[in-house]
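[1] Sharing a model that was predicted from the sequence below.
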Amino acid sequence: MPPLRTVLGSVALGALALGALPATAAPKGRPAPTIDDGLMRRVIATLASDAMEGRGPATAAEPYVLDYIIAQFKAAGLKPGNRGEWLQPVPTVSITGSQFSPLTVTGGSAALSFQPVKDFVAFSYRAVPETAITDAELVFVGYGIRAPELGWDDYAGVDVKGKVVVVLVNDPDYAASDETGLFKGRRMTWYGRWPYKYEEAARQGARGVLIVHDTYPAAYGWNVIESTSTRNFIQTPNRGMDQTEANGWIQKPAAEKIFAAAGHDFAALSAAAARPGFKAVPLGLKASYSFRNQVKTSVSHNVVGLLPGKGAPDEVVLYSAHWDHLGRCKPDATGDDICNGAVDNATGVAGIVALAQAQSQAGPARRSQAFIALTLEESGLLGSEYYAANPVFPLARTVGGVNLDGLAPGGRSRDMTMSGGDKSELNTLFRKHLAALGLRESPESNPERGGYYRSDHFSFAKRGVPVYSFGRGNDLEVGGTAAGQAAAEDYTRNRYHQPNDHYSADWDMSGIVQEVSLAYRLGRELADGTGWPNWLPTDEFRAIRDASRTAAAAPAKPAKPAK
């Protein structure tokens, strides 16, 4: 999970496209079951114990983690969800770069040379032993965005096949003071995230990508980029050969020198790139750089359980949480080298176990409900990415879901915060339940950082599943906003991704119960309903889900008669 922002926990809710919001509250005719805080305490304490060694994926501890989660799913009343099996294997590959050459740029009045790590960073998504870019043409493609729903195409009229594209970080509205603008103002969209820029460049046939790093629009310093030498991916049959040969970042001062060598002013071209109608600019220069790749493969596992529906069992609501954490990590001052991950994310697994128990006690819903403990979130959302690319239950028949990630201990709040902004009709569903519970909605802090795109729910969103994350706000019933802010800041500073993210029997679980109870209401309404909430018309994921749902609703074509 990303660091806790200014909320005390985060819960993500997703649903899929077409149709109106479900009309019924959940469940009719009986009170909602009580969320079992004792059960959650036991699950958190076990998963965060030293015996689980920090729950590192594909380590000796993984079988013990999986066995425990399966036992809890069984006890909650679930059936094996992956076609009669509990586990979904997730094949992964890690690629570590080394022996980086300088980045040389020729074609100007004098050759330029930039140093690896200091000036630029490069890596490959391809599982190959060596990457070498030689005399590839450089093309400036602005923000590298193709957004047909917004009438925006930075690649229009330019052929970048076999070339290296230079791209600006974030999206054109990043400097706005509010959320007004084609790209939602200061709120980062998917088009502003670096993975999108690499994916789009690959779709356009580019050989390489260099994103210009600028701390303010990136929302993090160069130190974050230069500190990562190993990157993790899902294994693919083609070993990633449909991706660019090399992705990477370049420092803004280095980019300014390249543009000057090409006879262009970087600031002027950047300003032009933020305006509609921008056309890509070939720089008339050529780039060369190379590096070696150490490739390792491994297999981890998602755990999948199921509660079959009674009315529309082929329509599915998902509940998910990642079970993995960092395993053995840098020792603290006491010598403790186990990153136990109690908040991140033993709490989330405990939450979906409690939800499974509550939904089972409530009786079968109209739709089926699947519960998935995902692996490899900390390695780049890989467990959810693999599931979403290889779904056990087709995404076109998946109604929505709830993702639990980092439920911080502490008291109940008077407000809830949602990340992602107004993206879908689910906002209406969320606000309806807040009103029924006497809670208010508080604004998301730091929407420019793109936190919505950094947890497992996003793996579904990028395939057309509208997903929102929500969590307790800072206005606690006891202590108010001062207490809420202090708790969030204390966790981020002193425990996030550190060995002392421990469980304590002294934890106040009332806030976690509050969040999981709301997740129950939202999930049950989807499970008992008939509607398919959709993205808003201008959202970046609307077209993807519309196409998916339209295909799912189309009648099957008759088989051709045999000749």
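    On my side now, so go ahead.
[2] Every contact and neighbour count from this point should use C-alpha atoms.
    OK.
[3] Who are the contact partners of residue 269?
    Shown in contact with residue 269 (Cα atoms under 8 Å, 6 or more residues apart in numbering): residue 142.
[4] hang on, it in a helix?
    Yes. Residue 269: assigned to a helix according to DSSP: H, G, I helix; E, B strand; the rest coil.
[5] Quote the end-to-end distance of stretch 459-470.
    The first and last residues of stretch 459-470 sit 17 Å apart, counting by Cα to Cα, to the nearest Å.
[6] For it, give me every contacting residue.
    9-17, 381, 384-385, 388, 395, 400, 403, 416-420, 423-424, 426, 452, 457-458, 534-535, 541-546, 548.
[7] Apply 6 Å and report the result again.
    Under the criterion Cα atoms under 6 Å, 6 or more residues apart in numbering, residues 10-16, 384-385, 388, 417-419, 535, 541, 544-545 lie in contact with stretch 459-470.
[8] From those, which land in helices?
    Mapping those onto helices (DSSP state H) picks out 384, 385, 388, 544, 545.
[9] Let's see if you can find the most crowded of the residues you listed.
    Taking other Cα atoms under 10 Å as the neighbour criterion, residue 384 ranks highest of these with 28 neighbours.
[10] didn't residue 484 look like it was pressed against residue 474?
    Yes. Using Cα atoms under 6 Å, residue 484 is in contact with residue 474, at 4.1 Å.
[11] Please name the spatially closest residue to residue 548 (chain neighbours excluded).
    Excluding the flanking residues, the one nearest residue 548 by Cα to Cα, 6 or more residues apart in numbering is residue 396, at 5.6 Å.
[12] Included below, for side-by-side comparison, is a second structure:
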Amino acid sequence: MPSTQVRPLLILLAGAVALAGCNRASDSAAPVTSATSAPAAASTATAPAPASTHAFVPEIVAGDFSEHVRVLASDAFEGRAPGSPGEQKTVDYLVGQFKSMGLQPGNNGEWTQVVPMTETTSSDKTTMQVVVKGKPHTLKFGDDMVIGTRSGQKHVSVHDSDVVFVGYGVDAPEQQWNDYAGLDVKGKTVVILVNDPGFHANDPSLFEGRRMTWYGRWVYKFEEAARKGAAAALIVHDDAGASYGWDVVRGSWSGAQFDLRASDDPAPRLPVQGWITGDQAKALFADAGLDFEKLRAAANKRGFKAVPLDAKASVTLDSTIVEKTSRNVVAKLPGTERPNEAVVYLAHWDHLGKHPDETGDNIYNGAIDNATGVAGILEIAGEFAKAPPKRTVMFLAVTLEESGLLGSKYYVAHPAVPLKDTVAAINIDAMSTFGPSKDIVVTGLGNSELDDVLKTIADKQGRTLHAEATPESGFYFRSDHFNFAKAGVPALYAEGGEDLVEGGSAAGRKAAEDYTTARYHKPADEFDANWNLQGTMQDLDTLYQVGRVLADGTTWPNWRAGNPFRAARDASREGAKTP
């Protein structure tokens, strides 16, 4: 366990996967054969939860916060993998805490919401064969590529599939951009660049320049390739474009991968999808007589035309498919005057589980990511319980964030409070633990009127708001608030900044780099009793005040004019006003 290192939220965000698919889960997860039953109870062979004699108080205090994180990130919870004994312990702990505060079950009289899921584990011995101009290449899983399937099929085979480079794999009419123009990719393997055209070109006239848009996310790229009928899609990794190294890709896409059932998620799915290293892509292109870097530059220009490689790709994926369930935990404080209107606080409780195949410390405890966020909503819930709000306040601890924001996606499709009556969502995903800051980072600053509420509170604290330091990383699309945003609900994702009271921005950046390289999505993300929680408490108080203003008010914040989510909000609120 690390000793005195502190790990900030911003750090976490600097590597935050939005892989949104940091899907690597516990190999010891207990199968659940029924898609409607709860995960199996913890085995008696697992370590008991750490005993706690801590006396919790209603107020937001460092001691309570620290104890929540200590328990949730303990080895006994085995990295909190969905479907594992660690899930059972996590759910039991959260429900127990909410009950002790006097909250009520938030999901139609139930404390939990069952999330049906499919667990797919493909063999890490899988290889992909690519024949370029008659020259065979064997790509090894982990070293050269990582691939899997979301099809739900135990056996998937792609044979002699034509390989086509489709630039960024974007079809965006409003951007006057279509990398698939005039191209039929049915049954083919498409090779795609990560991020947006504006990022690598450093051109503010393309999309949003270096700020990633939805089109830069790997989720979009795979879905678009599926809509076009491709048999397989490979994203070419580069550290800058992805905002994380190949080790994060390899670790996150190995082992069990979770998805919602196809019946619960209508998004199109590819038979085979994954990533390829930049070095392997360059080698394949070179053997095809193509210059990869020149093609990357060409792909950054409007009117780019897809380029076929003289190559055929083949792969056979044999996977174990298990239908399981996981659970969102849902608690509420009913409003005293407008109980049908709700403010939602959310944080994801899941992490990457236990990996018995790894030597040494193989428990991915997820202390910062995201035991801190869960501890945060527990603390805020206690503070609200002291004086019940006029509107209902919901506290949502969601599952399967690391698998693609699936728990929140399921909740938004099956909300306990209709989305038209949901005032706002406030997301906490990894909190700063390295002292107070002079600033607050708002991921996606400028998108919604929630910024105005936050600014009023921050001004009184003498703190300034600013956007995330690396908008090219696409953090806005990489945490659970995004599912609420897509559905039109204004969503705030704000946390402590990097301009520290002690040490300034240099100290904040150094801490961020330390976390990203040494702890993010690694077993080293463990609880540290020496964290500086002074800033954490200030951040929690700030987010509590935002929710209190909304919960005791009558306003309905909206997205700024021109925001792509505003139309959904306007439509839902107009329906809410109609008798």
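    On my side now, so go ahead. Worth saying up front: this structure is predicted, and the values here are computed from it rather than measured.
[13] count of neighbours near the counterpart of residue 355 of structure 1 in structure 2?
    Correspondence of residue 355 of structure 1 to structure 2, assessed by TM-score structural alignment: residue 380. Residues contacting residue 380 of structure 2 under the criterion other Cα under 10 Å number 22.
[14] ok, now which ones touch residue 380 of structure 2?
    Per Cα under 6 Å, 6+ apart, neighbours of residue 380 of structure 2: residue 544.
[15] mean distance, the helix or strand hosting it to its aligned residues in structure 1?
    Element membership for residue 380 of structure 2, per DSSP states H and E: helix 372-385. Following superposition, helix 372-385 of structure 2 is found to deviate from structure 1 by 1.8 Å on average (mean Cα distance after the TM-score superposition for structure 1).
[16] and that helix, how far from the chain's centre?
    20 Å (Cα atoms, centre = their mean, to the nearest Å).
[17] what does stretch 201-218 of structure 1 give?
    Offset of stretch 201-218 of structure 1 from its chain centre (Cα atoms, centre = their mean): 19 Å.
[18] Same question for stretch 439-459 of structure 2.
    Centre-to-centre, stretch 439-459 of structure 2 and its host chain are 21 Å apart (Cα atoms, centre = their mean).
[19] May I see the buried residues of that stretch?
    439-445, 447-451, 453-455, 457-458 (16 or more other Cα atoms under 10 Å).
[20] Tell me the spacing between residue 217 of structure 2 and residue 448 of structure 2.
    Distance, residue 217 of structure 2 to residue 448 of structure 2, by Cα to Cα: 21 Å.
[21] Now do the strands in the stretch 401-550 of structure 1.
    415-419, 440-442, 467-472 (DSSP state E, counting those that start in this stretch).
[22] what does the first one contact?
    Where contact means Cα under 6 Å, 6+ apart, the residues beyond strand 415-419 of structure 1 that reach it are 439, 440, 441, 442, 444, 452, 469, 470, 471, 472, 473.
[23] Among those, which one lies nearest to residue 148 of structure 1?
    Among the contacts of strand 415-419 of structure 1, residue 452 lies closest to residue 148 of structure 1 (Cα to Cα), at 21.7 Å.
[24] what's the spacing between the aligned partner of the closest one in structure 2 and residue 489 of structure 2?
    Using TM-score structural alignment as the criterion, residue 452 of structure 1 maps onto residue 476 of structure 2. Remark: distance between residue 476 of structure 2 and residue 489 of structure 2 (Cα to Cα) = 14 Å.
[25] same thing with residue 258 of structure 2?
    In this view, residue 258 of structure 2 and residue 489 of structure 2 are 26 Å apart by Cα to Cα.
[26] More neighbours: which of these two?
    In terms of neighbours (other Cα under 10 Å), residue 489 is the more surrounded of residue 258 of structure 2 and residue 489; the figures are 31 against 28.
[27] mind checking how far that one is from residue 423 of structure 2?
    Going from residue 489 of structure 2 to residue 423 of structure 2 by Cα to Cα gives 7 Å.
[28] Tell me which residue of structure 2 is furthest from the middle?
    The C-alpha centroid of structure 2 is most remote from residue 134, which lies 40.8 Å away (Cα atoms, centre = their mean).
[29] if I look at that residue, how far off is residue 286 of structure 2?
    Distance, residue 134 of structure 2 to residue 286 of structure 2, using Cα to Cα: 13 Å.
[30] same thing with residue 522 of structure 2?
    35 Å.
[31] And those two? Which one has more around it.
    More crowded of residue 522 of structure 2 and residue 286, by other Cα under 10 Å: residue 522, with 20 against 13.
[32] How about the more buried one, nearest residue that isn't a chain neighbour?
    Once flanking residues are discounted, residue 522 of structure 2 sits nearest to residue 364: 5.8 Å by Cα to Cα, 6+ apart.
[33] same thing with residue 133 of structure 2?
    Using Cα to Cα, 6+ apart and skipping residues adjacent in sequence, the residue nearest residue 133 of structure 2 is residue 310, 5.6 Å away.
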